[in-house]
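K.L.:
with the sequence up front, the predicted model follows.
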Amino acid sequence: MDILLASNNAKKLKELHSILADAGITGVNILPLSAAPTYTEPVEDGRTFADNALIKARAGAKHTGLITLADDSGLSVDELNGCPGVLSARWCGTHGNDADNNALLLAQMQHVPAERRHAAFVSTCALVTPDGEEHVVEGRWEGKLLKQPQGTNGFGYDPLFLPNEEIAAGTMRSSAELSAEEKNAISHRGRALAQLVPIIAQLATQ
């Protein structure tokens, strides 16, 4: 069974493949947008992660006839009233510029003390079938913002995010210092996708 991932993000594709493999799901092939029939990608103008995930998943299912999985995710910082939020990928004004996004967020939080640096990665995944069946789930990964980047793994705000699990263990590694397997086991996207695993498994048997 083919499932279209409404993204060309290679790291996200690899992460989703790993999560499904770890769950023991076989016979499911996740395709990037580049492997699907070409269509005009919709404008992600939703106000929430769920809005944007559904916009992308519905468009993929409609234009390709494939079951489509879309993820919209970002960083929510309490001190910034939930921002960057849905603007996480373009917080600096340019889409996908991780270095500038991180630099801007660090500057905005420069004088914020440790006790007020709570943040959470949020992932909303939407799975839409060509016949209109829809499933929407959310995963959250709680932690704090560091005052300088740590690590080179992952992407986005990973170098700035200190997970609560690392704080509790006293190891104090950022998300960008975790292995892919460690991150998948506790990340926001992993938690969201885990809720879709039974649904994907059921679809694969139909």
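P.N.:
Nice, I can see it.
K.L.:
all contacts plus neighbour counts: C-alpha atoms, from now on.
P.N.:
Fine.
K.L.:
can you pull out the helices in the chain?
P.N.:
10-22, 49-64, 98-108, 164-169, 180-186, 188-204 (DSSP state H).
K.L.:
any chance of those helices in TSV with distance to Asp72 and mean neighbour count as columns?
P.N.:
Output for those, formatted as TSV (distance: least, CA to CA, whole Å; neighbours: other CA atoms under 10 Å):
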stretch	distance to Asp72	mean neighbour count
helix 10-22	11	15
helix 49-64	5	22
helix 98-108	16	17
helix 164-169	22	13
helix 180-186	16	15
helix 188-204	9	19
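K.L.:
for Met1, find the nearest of those.
P.N.:
Met1 lies closest to helix 188-204 among the helices of the chain, at 6.0 Å (CA to CA).
K.L.:
can you name every helix or strand that that closest one contacts?
P.N.:
helix 10-22, strand 118-128, strand 134-145 (3 or more CA pairs under 8 Å, 6 or more residues apart in numbering; DSSP states H and E).
K.L.:
could you rerun that using 6 Å?
P.N.:
Applying 3 or more CA pairs under 6 Å, 6 or more residues apart in numbering; DSSP states H and E, we find helix 188-204 packed against strand 118-128, strand 134-145.
K.L.:
without its sequence neighbours, what residue ends up closest to Lys147?
P.N.:
Using CA to CA, 6 or more residues apart in numbering and skipping the chain neighbours, the partner closest in space to Lys147 is Leu106 (6.6 Å).
K.L.:
in addition, the following structure is provided for comparison:
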Amino acid sequence: MTRLVIASGNAGKLREIGLLLQVLDIEVLPQSAFGVPEAEEPHLTFIENALAKARHASRLTGLPALADDSGICVTALGGAPGVISAHYAGEPRSDARNNEKLLAEMQAQADRRAHYHCVLVLVRHANDPQPLIAEGSWHGEILRSPRGEGGFGYDPLFLDFRLGKTGAELPPELKNRVSHRGRALAALLEKLRQSPL
């Protein structure tokens, strides 16, 4: 079984990625299992941050590494919170405080459109010149109050147009199919089938 380090400490992301990569007989290990500290994320784009995180985890473990950089982009806020979604309301990170801040910022906004965006970068080794890159988006709108108990991050505020449910109201298997991360992982799986680790 191939071992792959996930360059994240986010339990929700680890769970989603682990479930989806099982089909390729890939053992997913969190970077914390190797004592790898979180990488710096100084960049303005999801792709640059994901690449930095993947190279960092691979360099410190000697294993292939997969990093995800994702966030929610709100049209009325010019794409914010974007790459700072996880710490929109500052440190320490808190989903509840992030959601409160987003609701406050959106209070006077009529345009509620938003989308989650995810970029996955997989490097076979730290200096891989051809990393596998996959992206996915999930479109919806920001509600005026939270709904649902599941998911994480902004899921209680994010309404999927087509399904009429928030990310926090969807069962995990359905969320994994329709979400930004699910779509990016499906694209990555296809690339891995064509170019195995």
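P.N.:
Yes, it's here. These numbers were taken from a predicted model, which means no experiment stands behind them.
K.L.:
which residue is nearest the centroid of the second structure?
P.N.:
The centre of the second structure sits closest to Ser70, judged by CA atoms, centre = their mean, with a distance of 3.9 Å.
K.L.:
and that residue, what pairs with it in the first structure?
P.N.:
Under the alignment (TM-score structural alignment), Ser70 of the second structure pairs with Ser73 of the first structure.
K.L.:
quick check: closest non-adjacent residue to the counterpart of His43 of the second structure in the first structure.
P.N.:
With TM-score structural alignment as the criterion, His43 of the second structure lines up with Gly46 in the first structure. Closest residue in space to Gly46 of the first structure, ignoring its immediate chain neighbours: Asn52 at 5.0 Å, by CA to CA, 6+ apart.
K.L.:
one step back: now the helices and strands packed on helix 188-204 of the first structure as CSV including mean neighbour count and distance to Thr68 of the first structure?
P.N.:
Formatted as CSV, these follow (neighbours: other CA atoms under 10 Å; distance: least, CA to CA, whole Å):
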stretch, mean neighbour count, distance to Thr68 of the first structure
strand 118-128, 25, 5
strand 134-145, 20, 10
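K.L.:
redo these as a markdown table? Include distance to Met1 of the first structure.
P.N.:
A markdown table is the format used below for those (distance: least, CA to CA, whole Å):
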| stretch | distance to Met1 of the first structure |
| --- | --- |
| strand 118-128 | 14 |
| strand 134-145 | 17 |
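K.L.:
which stretch among the ones you listed comes nearest Lys12 of the first structure?
P.N.:
Distance to Lys12 of the first structure, taken as CA to CA, is lowest for strand 118-128 among these, at 11.8 Å.
K.L.:
so which of the helices of the first structure comes closest to Leu145 of the first structure?
P.N.:
helix 98-108 (8.6 Å).
K.L.:
which outside residues touch that closest one?
P.N.:
91-92, 156 (CA atoms under 6 Å, 6 or more residues apart in numbering).
K.L.:
which among those gets closest to Leu13 of the first structure?
P.N.:
Nearest to Leu13 of the first structure among the contacts of helix 98-108 of the first structure is Gly156, at 14.8 Å by CA to CA.
K.L.:
the closest one pairs with which position in the second structure?
P.N.:
Aligning on TM-score structural alignment places Gly156 of the first structure opposite Gly153 in the second structure.
K.L.:
got a list of what its match touches?
P.N.:
Asp95.
K.L.:
try 8 Å
P.N.:
86, 95, 98-99 (CA atoms under 8 Å, 6 or more residues apart in numbering).
K.L.:
related to what we said a few turns ago, against Gly78 of the second structure, how distant is the equivalent of the residue nearest to Lys147 of the first structure over in the second structure?
P.N.:
Counting by TM-score structural alignment, Leu106 of the first structure lines up with Leu103 in the second structure. Going from Leu103 of the second structure to Gly78 of the second structure by CA to CA, to the nearest Å gives 15 Å.
K.L.:
report how many residues lie close to the match of His43 of the second structure.
P.N.:
If you count neighbours by other CA atoms under 10 Å, Gly46 of the first structure ends up with 13.
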